[in-house]
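Visitor: dropping a prediction and its sequence here:
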Amino acid sequence: MMQRIDSILFINPENPKEQAIFNFRTWCMLIEGIMVKYANKAPEEASKILENSNLYKCLLEDIRNKDYEGLFFYQHELEYHWAMLLTYGELYWHKGISSIEPEGFDNWESRYIKEHNLAALSFINLELE
């Protein structure tokens, strides 16, 4: 299993001035934390759900390949969405699970980030001059 680290640099091979930093550890821990808090999963179960998912396996491949374009697939949705998708499956919002972050989510997320010493953002897009 790949070590979960933050600050993984991705560079656009077609334009090296376009770069992104992916905070992999932060992204994973937020998704697992959301599953624990908002889907009532045990921490170990949340970790297994994430690590056994195709989403995670494809992400690992994109990290290994430093796939700049592939990174944007994961960035286009919030961690809350990924957590609900992994927990409840495709079209989870048709199953009565809200796709909108619950009231108080931002406060919970801020505390969780601070308590777990995570990066403020999972993705940081850079445009170098």
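Guide: Cool, got the structure.

Visitor: contacts and neighbour counts: CA atoms only from here.
Guide: Fine.

Visitor: need the longest helix for this protein.
Guide: Longest helix in the chain by number of residues (criterion: DSSP state H): helix 24-39.

Visitor: who's in contact with that helix?
Guide: Residues outside helix 24-39 that contact it (Cα atoms under 8 Å, 6 or more residues apart in numbering): 4-8, 41-43, 46-47, 50, 79-80, 82-84, 87, 109, 112-113, 118-119, 121-122.

Visitor: could you rerun that using 6 Å?
Guide: 4-6, 41-42, 46-47, 79, 83, 118, 122 (Cα atoms under 6 Å, 6 or more residues apart in numbering).

Visitor: just the strands in the protein please.
Guide: 8-11, 18-22, 123-127 (DSSP state E).

Visitor: this is the comparison structure:
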Amino acid sequence: MDIVDGLVFDDAGGGSVVFNYRTWVEMLCAVMCDYAGKSRQESELLVASSAVVKNAAASHMSVVLCSHELEYHWAMLIAYGENYWAHGIDPTEPDGYVEWEQAYRRRNGLADESFLYIDA
């Protein structure tokens, strides 16, 4: 599947979720660069080889599961591995993270949200 924004996944109850896949992937890379000290090239390689990212748009359920954590968590998981918080990496978004994220999205022409839920 192409990594594009605007992917729509319907659920059995008549609702749907719009997955802005390209935005999500770009945010993972940006978080790894700015908060994990990875280079752009390294972050892109880590994201491209991540099973989480590869399978994120496989189904409605996979999109829902990805949406239950912030990009910060997924980026740290990809950058540092399972249980990264047990190895001294703070799982809490740093002060100013939300403002940084919003500004990064605007500056780079990304969607305001990576996941948009639409009720039936």
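Guide: It's in. Being a predicted model, the structure only gives us computed values, none of them experimental.

Visitor: superposing both, give me the TM-score.
Guide: Aligned and superposed, the two chains score 0.94 in TM-score terms (TM-score structural alignment, normalised by the length of structure 2); 120 aligned residues with a Cα RMSD of 1.1 Å.

Visitor: next one: the counterpart of Met35 of structure 1 in structure 2 from Val18 of structure 2, what distance?
Guide: Using TM-score structural alignment as the criterion, Met35 of structure 1 maps onto Met32 of structure 2. Distance, Met32 of structure 2 to Val18 of structure 2, by Cα to Cα, to the nearest Å: 24 Å.

Visitor: which one in structure 1 is aligned with Glu101 of structure 2?
Guide: Using TM-score structural alignment, Glu101 of structure 2 pairs with Glu109 in structure 1.

Visitor: for its match, which non-adjacent residue is spatially closest?
Guide: Among residues not flanking Glu109 of structure 1 along the chain, Leu30 sits closest, at 7.9 Å (Cα to Cα, 6 or more residues apart in numbering).

Visitor: and the one you found, how many neighbours?
Guide: 22 (other Cα atoms under 10 Å).

Visitor: tell me the contacts of Asn20 of structure 2?
Guide: 5-6, 114.

Visitor: if we go to 8 Å?
Guide: Going by Cα under 8 Å, 6+ apart, Asn20 of structure 2 touches 4-7, 111, 113-115.

Visitor: do the same with Asp112 of structure 2
Guide: Asp112 of structure 2 makes contact with 102, 105-106, according to Cα under 8 Å, 6+ apart.
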